[in-house]
Each structure stands twice: as structure tokens, then as C-alpha cells.
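Participant: Here is a sequence together with a model predicted from it:
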Amino acid sequence: MSGYGVKTRAKPVGHWATWATWATWATWGTCVAVAALASLAGCGGGGGGGAAPAPAPAPAPAPPADPVARATASALRVYAGEAVQFVGGDLQNGISWRWEFSDTTAMDGLVAERLLAQAGSVQATVTGQNSLGVTARSSVTVQVEAAPALAPRPAGVWQPGCSGLHCATAADGSYLGAASGVGVWRLRNASPSTRVLDVDLPGVKPGQAVTLVFSHGESTDANDLPGAGTLAAPASASPTRAHALAASDGTQAAADAAHQRLLNQQRLQALDDLQTPPVAAAAPAEAPQRRARAATEVGASRVWNDLMDDVSKPVPYTARVVSTCAVPGRRVVFWVEDELSTAGTVKTSDVDALQQSFCGDAGGYALAVALLGEVWGSSEINTRPWLLQESATNRQDVNVVVTSHLGSSTSTVGYFYGVNNSYRSRSSRYANSNEALAFFVRGTSLARSPTDVSSTLVHELTHMINYHQRSVRRSVSHDSWLEETSAMATEDLLSDRITPGANKIVRGRLPNYLASGSGTPLLDWAEGQSTANYAMGGSLAAFLNRRLGPGWTQKIITECDAMSSYACLDGVLRRAGSEGLADEFERLGTTVFGGMPQRHAPLGYGFPKVQWPGYLLMGADTAEQAGSRRKAPLDALTRLGRTSHTYVDDQVPAGATRYVRRGVRVPAGTVLTVVVR
């Protein structure tokens, strides 16, 4: 409930009026007293010599407006964990606002947002006050309900795709109206052949946006193409919408492609480790000296080899230690290439910003290791003497090398390469190893955007952890799509802690996937399609983080020994209470291409702002960003690949009260979702 509060006028109003009256009379009295003195012409009316008249007194300032409070909430009934936006009224100059909640929380500002975690009733009271002390109050109450478990959705049935709060689909299949939320209907075709059906949705209004989303979340391609059928009446043209966020430019595409090439080499490295039999033997005699060379102090220098393009053709350069820091259990050493320092390209402040986000007990390194596991050191390493050795009292440093040498790419921001985790004596392939746990980041990227490089460093740290935890410890190597999806999941999870307000996945990868027009199979992580692949994988990672929390990222390391990557993630999701990868994949496609609000999407959909223990995840509104999508990509589709989406945008025709499409084709293993906004 909401209402207007009684305004209270404070005493300062009277003081202001008294002062203004006194000032006016005092000025007039002074002028009368000196009127006979011609030399004081500033008062006017003294005559003599044609003196200019005195300027008229400045008008008294208008008193500030009284505040008008009108408390509203973005929803009056929500599920526990939802973010609710409270607005105190219209914007007024000179008014300060204060929110007080019945759970004893308080916030300043005309607009306040709260994550309401506990079921119950929360009353929010806003107080507006002007400079004279006049106040106005208003309250609104929000009912918070415990979120129910998602009900299983049977295959082969055309049915509502959502239920509960914010779902505008009635049990009988009709649309309840925009005031109730978003309407979602679905059919999952579990039969071995294509299904053809007519879509008939009563209760809609002319001009409403309708999207048909086809999601094929299986591990094999569909054996047929989807079809949108025929609209029962001509649809009016879709209105032009401004692009909320545009797709990435060619620089991002080149960076992703270069990173993908390195990832392919890293997979070969993992396979090499899988094929090398463990042998109990002593470490090479030169190992202590090599470790000491890497663990140097500020000012020391060494030669590093860039191996990104070809391990047999190293590109050497000299770098110096500019700083070190402590992280749980070991040390991080920051190096800057001499050429970058001499030219002034990279400054101490640039490295300081990176160090602040990465180091300490609450930095990116500590958070990622706590989430995913150690970067190095285990009994498995001790039985492989060709790998860098360490003990509990003598651990390897982690090296962050800032350089201009990152292969032939001019846009790659950073990389990790497991070949450097082996001694040179291992074989001829490792003759140019840097013999260090190391990341390499581009100096110009760091100088331009320390925030972007901080996120990249967490991404590459995930690769380092995965290499140790999967390849070395468990003899498992996952496909590129899962490796990169997991790295982007870490970026998303840690963004609020290391780069507050700058989530690279939500603000970059997600809008890029929206703009891609879909049609990219996630499992076909091809180098030539790297930007679309990364956009899709990042979107899936962010979606799963908000749906299931951080646990799934841990379990793809610990619970997926000797499995295919698809079976790995599918099993992890099922054990987390999901219906599996195909179902989550449909929810993702419906959210991205069907369009969902950031706040109050139907349960199981959307990119809401979410708080898990230790993690705060930014939200995103894909309905507002719908204008950045390509129109009707289904028209040009030649293949419905494994794990891919496609869609068709529509509008309810003028004069219609039902949305009808006849002859919609749904291939085997595909889910059709219809969304009305």
C-alpha cells in the first residue's frame, strides 16, 4: 500500500520572511537619511549633477518547493532473493531523500534498490526534506514469498512455460496481460521426427511483441530445420528500436580469435601431459636455480620467451620486476618489459591498479583459488619430475608479465600457456619453456584499461587452475567450449569484488550474443567464429551463475573425470537440481532472444541481480536490448546445429485479440518457446 504523508513546516520559514522585510526597510531608511547629500547619489533622488539613479534592489529569492513524497515499488509481491526498486516520487530540485525499511535498513536517495532475501512483509518509508526543514513521508509495503522449486516440464506437450509471480501465462494457456509479467509457452519435441503445430494465444493486444525461439540443446545436430509457419493475419512492421548495446568491433573479434588459437595449443599441451606416463624420479639438478631465477626481487631482470605463435620459434625480450605482493600460500611477481618502461607506455600506477585487484586475501587470485582450487602443487606433480617442482615451504611464484610481445596478434589482451609449467629438459618441445607459472598481458591494454586487464587476469588464472586441477591432477582435458565458458564464469562471479560496476561478461559478451542473431552452435567452438562463440559461452556462464550459484563451476573440475564435456556439464546441472543442459539452454535462449526484464522475470528466466554468499552479480535487461538483435535469422538458416538457438520476431496484428501462427515446425530434440512481452 502507498500514500501521501502529512507535510511538516519548520520555523526557519518565519526567520527568512523577517530577514527579508528588515533588509528592505533598512535600505530605504538609509537612503532617506542621506538624501540631502548630493555626493551619495547611489541612493537616488538626491538631484544635482545628473547622477544615475540607484539600481532597483534584487528580488528576494523564492522559497524552496515543498517535497512531494509518493513511494512506489517495482513489484508489490516478489520471491525471496529478488531485487526491488523503490522510488520516492518525482525528481525535485533541492530535496533530500531518506528511505527507512521495517527490517532496520536505511538508504539515501530518491531511488533505492534492495535485494529482499527473507520471506515476509517489508515496509519502505521515504522521507523528503527541503532546505527549510519541510518534510513529507510516504510508505509502500512489499510481500516477499519463498521461491518455489521449478516444476518439471514434460516433453511433447504444448503448455505454459512459466508459472507463479511475474508469469503472464494462465493455466488454460491464455495471456493474462502485461501487468502480470511476461507470457511464456513452450513445446519440447522429444519424438524422433519433426512436430508441426498451430500456435493460438488468446488475450493479447495489437502491437504486442511476440518472439518464437527455437532452442536445440542436444549434443548432435537437428535432422531438420525449424519453420515459423504462417501468420494468420499480416503483421505490421516491427517498430525500430534503439540499440541499447552494440556488438563488439573487429578488435574484440581479433582478440578472441588469437586467444582461441592459443587455447588450441593449450589443449595439445594437455593431451601431451595425458600421454606422458608418470615416473617416480628426482627433479633435474638445475631446478632450484631455475626457480630462484624466477623468484627475484624488485629491480631484477630476466629474459622471457613469447611462445604464443610457435613454441619452436621463441621471441625473447627482457623484463624487470616492478613489484611483488602476497597471496594465500605464495607470492605474485609483476614484470614489465624494458621497452614499455623506457617509452613510458606502462606506468607504475598501471601496475598498482592491477595489483590492487589481484593481490591480498580478498583479491582476484585469492577468490579464484578459494572457488576452484590451487594453481600448482600436489602429489601428482611430485611423480612428474619434468614439471616445475615445489614444496609446502618453497612454492613457485606466480608471475604476471606485462609485455608488447603476444604473438602475431595485435589485440590479444593476455594468455596462459601450460608449456611454461615444464622444465626445458622434458623434451625438445619444451626447449624454450619459461619454466615459470606465468601469465602474459599486453602493456597497451593495461595502460588503456586496467579494469579490462583485471578481468582478463582472472580469466587466465582460471585456465591455470584448470590445467593443474584437471589435466595434471585428474588427467582430464575438456573441450574448448567448456574451458572458455568456465573461465568467463569466473570473470562474471568475481566482477563485483575486483572490478565493481564493470562486468565484462554482462556488459560485453551478453550484448554481443544478442547482436549475433544466434545460429552459432556452442559445441562447435571454431576459431573462425570465435567472437560469437565467446559471446554465447559467456552468456551461458552468466545465466548459470544466476540460476544456480557458483557451485557448478567447482563441480565441473571435481565431478567430471573421464567424461565428454557435454555429459560433464549436463550431469553437474542435474545434480544441482536442474533438468539438465538442454533445459537450461532453452531457458537461456528464451531469456536472450525472447527478452526478459532485469527485475521480476518469471522464475527460471532472466539475468536478475543476484546475491549468493560472497558474490554479488549484476543484472541485465534483455527486453530493453531487443533492438540490437538481427531480424528473423531463421530465414537464412541452413543448419540447426548442436547447442544453438534461432528465433523469429513478430507483432500481434492490428485489430487482433489472438496471436495465431499455423504450421510451425519443431525438429526432433528442439524446444519451441513463444514469448509475449
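Facilitator: Thanks, I have the structure now.

Participant: drop to CA atoms for contacts and neighbour counts, all remaining ones
Facilitator: Noted.

Participant: just the strands in the stretch 1-150 of the chain please.
Facilitator: 72-73, 77-79, 82-87, 96-101, 106-108, 111-116, 120-129, 135-145 (DSSP state E, counting those that start in this stretch).

Participant: what would those look like in JSON lines with distance to G414 and mean neighbour count?
Facilitator: Below are the strands of the stretch 1-150 of the chain laid out as JSON lines (distance: least, CA to CA, whole Å; neighbours: other CA atoms under 10 Å):
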{"stretch": "strand 72-73", "distance to G414": "44", "mean neighbour count": "22"}
{"stretch": "strand 77-79", "distance to G414": "41", "mean neighbour count": "21"}
{"stretch": "strand 82-87", "distance to G414": "35", "mean neighbour count": "21"}
{"stretch": "strand 96-101", "distance to G414": "44", "mean neighbour count": "19"}
{"stretch": "strand 106-108", "distance to G414": "40", "mean neighbour count": "14"}
{"stretch": "strand 111-116", "distance to G414": "35", "mean neighbour count": "17"}
{"stretch": "strand 120-129", "distance to G414": "47", "mean neighbour count": "22"}
{"stretch": "strand 135-145", "distance to G414": "44", "mean neighbour count": "21"}
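
Participant: can I get these in JSON lines with distance to R424?
Facilitator: Converted to JSON lines, the strands of the stretch 1-150 of the chain look like this (distance: least, CA to CA, whole Å):
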{"stretch": "strand 72-73", "distance to R424": "63"}
{"stretch": "strand 77-79", "distance to R424": "57"}
{"stretch": "strand 82-87", "distance to R424": "53"}
{"stretch": "strand 96-101", "distance to R424": "63"}
{"stretch": "strand 106-108", "distance to R424": "59"}
{"stretch": "strand 111-116", "distance to R424": "53"}
{"stretch": "strand 120-129", "distance to R424": "63"}
{"stretch": "strand 135-145", "distance to R424": "61"}
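
Participant: show me what contacts V666?
Facilitator: N189, T194, R195, V196, F214, L225, P226, G227, L672 (CA atoms under 8 Å, 6 or more residues apart in numbering).

Participant: so which of the residues you listed is the most crowded?
Facilitator: Greatest neighbour count in those, by other CA atoms under 10 Å, goes to F214: 32 neighbours.

Participant: List the ones among the contacts of V666 that fall in strands.
Facilitator: Per DSSP state E, strands hold the following members of the contacts of V666: R195, V196, F214, L672.

Participant: ok, and the closest non-adjacent residue to the first one?
Facilitator: Pointing back at R195 there. Leaving aside its sequence neighbours, R195 sits nearest to V666 (CA to CA, 6 or more residues apart in numbering; 5.1 Å).

Participant: From D172, how far out is the one you found?
Facilitator: V666 sits 22 Å away from D172, going by CA to CA, to the nearest Å.

Participant: structure B:
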Amino acid sequence: MKSRFNGGLRHVAAACALVLLAACGGGGGGGGGTPPPPPAPVIPDPVVHPSASATQLYAGEYVQFTAGDLQSGVSWRWEFSDGTTAEGLSVERRLAQTGNFTATAVAQNSAGVTVRASTSVQVEAAPAPVARASGTTLQPGCSGLHCAVAADGRYAGSGVGVWRLRNDGATSQLIDVDIGNVQAGQAVTLVFSNGESKDAAELPKSGSALLASLGAAPSARIQAGQEPQGAAGEVAQDAQHARMLGQLRQQWQDDLRDEQRRPQAPRAAEPLRRALAAADVGSKRVWNDLYDDETKPVPFTATVLSTCSTGTNRRLVFWVDQELTTARTVEAAQVEPLKRSFCGDQGGFARVIALMGDVWGGTEVARRSWLIQESAAQPQDVNIVVTNHMGADSASLAGYFYGLNNSYRWRGARYANSNEALAFFMSGTGLASNPSYYASTLVHELTHMVNYHQRTIQRNVLHDVWLEESSAMAIEDLLAETITPGVNKIINLRLPSYLRSGGITSMIDWLDSAGSTDYGAGGSLAAFLNRRYGSGWIKQLVSECGDDSYSCLDMLLKRAGSAGLADEWERLGSSLFGGMPQRHAPWGYGFPQVQWDGFWLMGTDTAQLAGSRKLAPVNGLTRFGSTSHSYLDDVVPAGATRYVRRGVRVPAGTVLTVVVR
């Protein structure tokens, strides 16, 4: 208040001085002198009204502080009760400690007038999980600070409310949905989730509304067949990549079989060639593309454009097809983003290895003489081969890893064209046009390389395709801020893809067709689990799981405190199709911005993405497959204060969640 008063005195004094000067005729001259200058403009004092996105929140959550409205010529800074500061009209902070936290906004105008005001938030410990028992009626599906379910079971009046029913019985249940204290026009979504490892015996049905309310605002929904620009290319790339997984599975089966058969090198074989440490900048070699058929290689010559260290003894070597360098499609400038992302002891490669284990070596490799060998003093390089020779349809393929190249050629007829190297193949034209996408793709393929070594070679374990791909997308998500700051392929592409699909897919029945939406489903699940549990579940997938992928992940989640994979699948579906804010969603739902184990994970507001969903797919189902979702978008009708829907069918083994926002 003192600063405002003093500032006002300065402006008044200046105005009085100008009046006196004019009354005296400017100091002489009989009134014919130069007229006085106009008075200086009055600079208003800053107005500060600080607020927070929530007054109560849980430890670890992010909160946004806003100082007020934008004002010309005013600079803003913040002083926090933990001793830190920040600049800007609005700032975001992660509050890790419980207790009261005060944020003071400090505004200063061009006249030097400073105004301060404060706001406080209360930070509480994370809540105990809400009981999620099965039953025959809807029960509150959330609890705590951000849950808009009142103590009597009605909607609390604002925010997001979640109600839930899990049918653990042997037959379908018909239930009535009846939620009070809602307002006309509010969005309501009924989400059906089958998180089991088998199809539902019956189909879910939406029942009938008490008043005609179904199908609100159909123009805000993308109809079947409509896709945003670029989506078709993503689907084509996914289909091509999924086909390579079939070849990888054959490779894994070969490895398991040869562990028993143990092939021997021919006595007259040439000295064993090793792709070791001979690749300096400017070196050339012929690589074989084996994507279409390993018995019909497509050879091409590539040159080493660059190399770098990884924080271990292993190098990364960047090869570029000579056709691309001659055409100047890929030069050092296009390789540089990959180097920045992956090289060094804090780069993407080092972080993946620290999380999951090395890409090669150890006793299990050494005792299999048919695999390419290395020593601690001379490890294999990891080769990133940039080319457009990746199968007949290389335009639709972003990149691939093929474990066949990790074997010597003498191993058998299938291996006669092996590159005898640890290698990834990546699209040159794709890299040149979208380096962020391809840096993320390289993380994905690196995960496959680690999985091949750590699971198949070291432990003789095969995972189903859905878990193999979901784990690779989980690593893309975890490392996004390391390799492509501000861009997250899983949040930016995979989540919207699954929303567009309408959820009518069975993730564990992974398809490699061009119309498959499984990558959207698997990527969404991976991102959801990362924000719930951090990186621990990924580590344990590598080290502890057997061949039963569903049971494995279910067990790991229960060990982490979850009710299991089916429960997480319901939370995922409600978070995506029900729509949740990025900040302050009910505990256990949504895609918040989080920090875990040294990883920073981007958040997203799925309520704002609601326009990309298909219309009410639940009533058009012909199958409610294992690990699938469906939903009904609805709205509270005019004049209503209750949301009522009669005869909603919940199949055995599935969950109905009602989200009101």
C-alpha cells in the first residue's frame, strides 16, 4: 500500500509544477513564449491478484500460479516459501513436500512502482487407494482432493466425478445409473473396459436414457474414417514395423532351438570376421538389407559420417547410404540431432542401458559360439545405418532392428547374409524431414535390441508382441525429454491415435495390418503406467518375467500396489475416453505431468482431446475383445438435475465407469 501512495504523490507533484509554470508565463515575455509541454502520462500502479490452479493438492503434483491479468510495461517475478524464485506472469511448480506453500507475486511497472501479493496452497500426502470391490451397484470410483463425488454419492457440483462397477460374476448385470446434483449440459461418459485376457461372453449395452439426451454435439466428433493429416502414414509405418516383429519372433525361436542344437563352425571356415572398432569416419562397407527376405539381400554401400562415445566402452557409429550422401539428402546436419540425443554419459543410449541392461556381451553370448563375439576390452560397436534400402516398401518403414544380424554367417542357411553386427536401419528421407520422430524411433529400436539380448539370449524368454511393443513405447515416453525436449511421440501421436480409434481393439491380440490401432492402445497403456509407477515396471519386465506376458505384467503391477492389469486398463480407458484434466484429476486417473526416477514426463489434458473420439461406438459392437474399451458419450438433458440411464448391461468380467465433468 505504501508503494502505491508514494507513486501517486510523485505524479501529483509533477502535475502541480506544470500548472505553476504556466501561470507565470513561462518566466517572462508577456505571454508570447513557447507553450508548455503536455503533462507526462500517468503510469498506473500494477494490479496483482495471485491465484493457484488448486488450493489443496498432493505431494508430487504440479500447480500453476498466475499473478493476474497481463498489464503493459509490467514485469513479473515470484518468490516462494522454499526460497526459490521464478519469472513470468504464470509459472508452474512441482510441490514435493507436504505442508503449507506460499507463492508471492511481485510486479514492477516502468516507473519503478512495485506491488506484492501472496497466495498459499496446502500440500498433502498421497491418499490411500479407494476400495475397488465388485458389486451390483455403482460405487464412487475415486476419493480425495480432486474427486467430485460427494459423501452421499451425488456429484459434488464441480470438477470430475467417477463412479464404477466391476462385474466379477459369471453372467452379465443390468444396472441403472442414477447420479444426482448434476446440471443441464454437463458431459457424461460411460466407459466399458474389458481388461481380462479373454473376450467378454456378451456385449455391453448402453440401456435407455430417462430423457432423450444421447448424441449431443455430433459435429464435435470425428466420424469413422476421418483421420488428421499424417495419420495414414503413421499407420502404414506401424504395419511395416509390426511385420518385422514376426521375423524377430522367428529369430527368437531359432535362438531357443539352437540353444539345444548348438551349431558348430565348419572346420574349413575362414577366420571369424568381427565387426569391431574398425569403422572410422570415412570408412565404407557393404550392408545387406534383409527386411523382405533374409535369403535375398539388397546390398548397398554406406560411409561412416560420424562416431561418438556412449559413456561406456561401446561406440555409436553413424553410417549413411552413399545414394543419400550423393543426393545430399542426409549430411552431417541431419545426423547431428541423433548424436545430440544419444551420445555421452547422459545421452539416450546410456540412459536406456542404465535402465534395462547392455545390448550385448556376457557369459550367455560367449558360450554361444554362433553369435558375434566381443571382449570387455573390445566391445561391439552399435551401428546406426541410415538408408532408403529397407524392403520393397521402404517409404512406409521408419526403421528396424533384426536380431539375425547378431549371428555369424556360418550358423546356417538363414544367416548366410547376416551383417554380423549390432545394427539398426533407419529411413534417410524420414530422418531428414522429421528428426524428432526418428530420434524417438531409434529409442524404440534400441529397446528391441536390449530386449533381444537381455530376455532371449540371457534368459531364454519370449514376450508376446503386444508387451514387446508396449515396452518399447514406454521407453520412448520415459526418454522423450532427454532425446527430444518438448516433443513426446507417445503423448503427441499414440494417445490421439487410440482416441480416434474409439477403443474398439483388442490390444493383446496384436495385429500387423494397416488398419490396426494396437500401437495407439499399447502406447497409451505404456504412458499411463509410466505416470503411475515410474520406470520400475520396465526394469522388472526385463529381469523377472516369463513367457506368459499378461500374467507377468499383472503380477508386476500388483507388486507395485496396483489391483492388477485389469484395474489399470479400466483407469486408462476412463482417463482417455472419459476425459481428464492434466492438472488435479482424481487420484489414479489422467495423464499428469510427473517426475519419476530422474525422468520428466509430459502431461496432457484428455478432456480437450474429446473432439477426436468417434461417436458412441458401444452400441455397434460385434465383439468385446480382451483388453479393449468402448464408451458412450452423453449429456445431462435440459431441465434435469439427475443423470439417469436404465438397463445398462455390464458383461461378466468387465467394468463400467461413469465420468461426469
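Facilitator: Yes, it's here. Bear in mind the structure is a predicted one, so any value in this text is a computation, not a measurement.

Participant: So what does the residue nearest to R195 of the first structure match up with in the second structure?
Facilitator: For V666 of the first structure, the aligned position in the second structure is V650, judged by TM-score structural alignment.

Participant: and the aligned partner of A436 of the first structure in the second structure, how many residues sit next to it?
Facilitator: Here A436 of the first structure is matched to A421 in the second structure, going by TM-score structural alignment. A count of nearby residues for A421 of the second structure, using other CA under 10 Å, gives 23.

Participant: wait, doesn't A421 of the second structure sit right on N405?
Facilitator: Yes - the criterion here is CA atoms under 8 Å, and A421 of the second structure meets it with N405 at 5.7 Å.

Participant: longest helix of the first structure?
Facilitator: In the first structure, with assignment by DSSP state H, the single longest helix is helix 250-275.

Participant: what's the mean deviation for it versus the second structure?
Facilitator: Superposed on the second structure, helix 250-275 of the first structure shows a mean distance of 0.9 Å to its aligned residues (mean CA distance after the TM-score superposition for the first structure).

Participant: could you measure the equivalent of P234 of the first structure over in the second structure against A652 of the second structure, distance?
Facilitator: Aligned counterpart of P234 of the first structure in the second structure: A212 (TM-score structural alignment). Remark: distance between A212 of the second structure and A652 of the second structure (CA to CA) = 28 Å.

Participant: The two: which has the busier surroundings?
Facilitator: For A212 of the second structure and A652, the more surrounded residue by other CA under 10 Å is A652, and the numbers stand at 20 against 13.

Participant: Next up, the contacts around that one.
Facilitator: Taking CA under 8 Å, 6+ apart, we find A652 of the second structure in contact with N167, D168, G169, A170, T171, S172, Q173, A200, A201, E202.

Participant: ranges for the helices of the stretch 351-500 of the second structure?
Facilitator: Secondary structure of the stretch 351-500 of the second structure (DSSP state H, counting those that start in this stretch): helices at 363-366, 428-433, 435-451, 458-459, 465-483, 489, 495-501.

Participant: Could you do the stretch 501-650 of the first structure as well?
Facilitator: Under DSSP H, counting those that start in this stretch, the stretch 501-650 of the first structure gives helices at 504, 510-516, 530-548, 551-558, 565-575, 581-594.

Participant: Determine which of those helices approaches V279 of the first structure most closely.
Facilitator: Distance to V279 of the first structure, taken as CA to CA, is lowest for helix 551-558 among the helices of the stretch 501-650 of the first structure, at 24.1 Å.

Participant: mean deviation (superposed) between the closest one and the second structure, please.
Facilitator: Its aligned residues in the second structure lie a mean 0.7 Å from helix 551-558 of the first structure after superposition (mean CA distance after the TM-score superposition for the first structure).

Participant: Tell me the counterpart residues of that helix in the second structure, please.
Facilitator: Counting by TM-score structural alignment, helix 551-558 of the first structure sits on residues 536-543 of the second structure.

Participant: As JSON lines, the helices of the stretch 501-650 of the first structure with distance to D650 of the first structure and mean neighbour count would be great.
Facilitator: Output for these, formatted as JSON lines (distance: least, CA to CA, whole Å; neighbours: other CA under 10 Å):
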{"stretch": "helix 504", "distance to D650 of the first structure": "31", "mean neighbour count": "19"}
{"stretch": "helix 510-516", "distance to D650 of the first structure": "17", "mean neighbour count": "26"}
{"stretch": "helix 530-548", "distance to D650 of the first structure": "23", "mean neighbour count": "25"}
{"stretch": "helix 551-558", "distance to D650 of the first structure": "36", "mean neighbour count": "19"}
{"stretch": "helix 565-575", "distance to D650 of the first structure": "32", "mean neighbour count": "18"}
{"stretch": "helix 581-594", "distance to D650 of the first structure": "11", "mean neighbour count": "24"}
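
Participant: Quick one: closest of the ones you listed to R267 of the first structure.
Facilitator: From these, taking CA to CA, the stretch that ends up closest is helix 565-575, at 13.4 Å.

Participant: packing partners for the closest one?
Facilitator: When contacts are defined as 3 or more CA pairs under 8 Å, 6 or more residues apart in numbering; DSSP states H and E, helix 565-575 of the first structure packs onto helix 551-558, helix 581-594.

Participant: SS state for V648 of the second structure?
Facilitator: strand (DSSP: H, G, I helix; E, B strand; the rest coil).

Participant: what range in the first structure matches stretch 574-587 of the second structure?
Facilitator: Under TM-score structural alignment, the match for stretch 574-587 of the second structure is residues 590-603.

Participant: Tell me which residues are up against that stretch.
Facilitator: By CA under 8 Å, 6+ apart, stretch 590-603 of the first structure touches 74-75, 78, 82-84, 150, 162-167, 181-182, 210-213, 514, 605-609, 619-626, 629, 647, 673-675, 677.

Participant: check contacts around the closest residue in space to S81 of the second structure that isn't next to it in sequence.
Facilitator: Spatial nearest neighbour of S81 of the second structure, excluding adjacent residues (CA to CA, 6+ apart): T102 at 5.2 Å. For T102 of the second structure, the contact set (CA under 8 Å, 6+ apart) comprises F80, S81, S118, T119, S120, V121.
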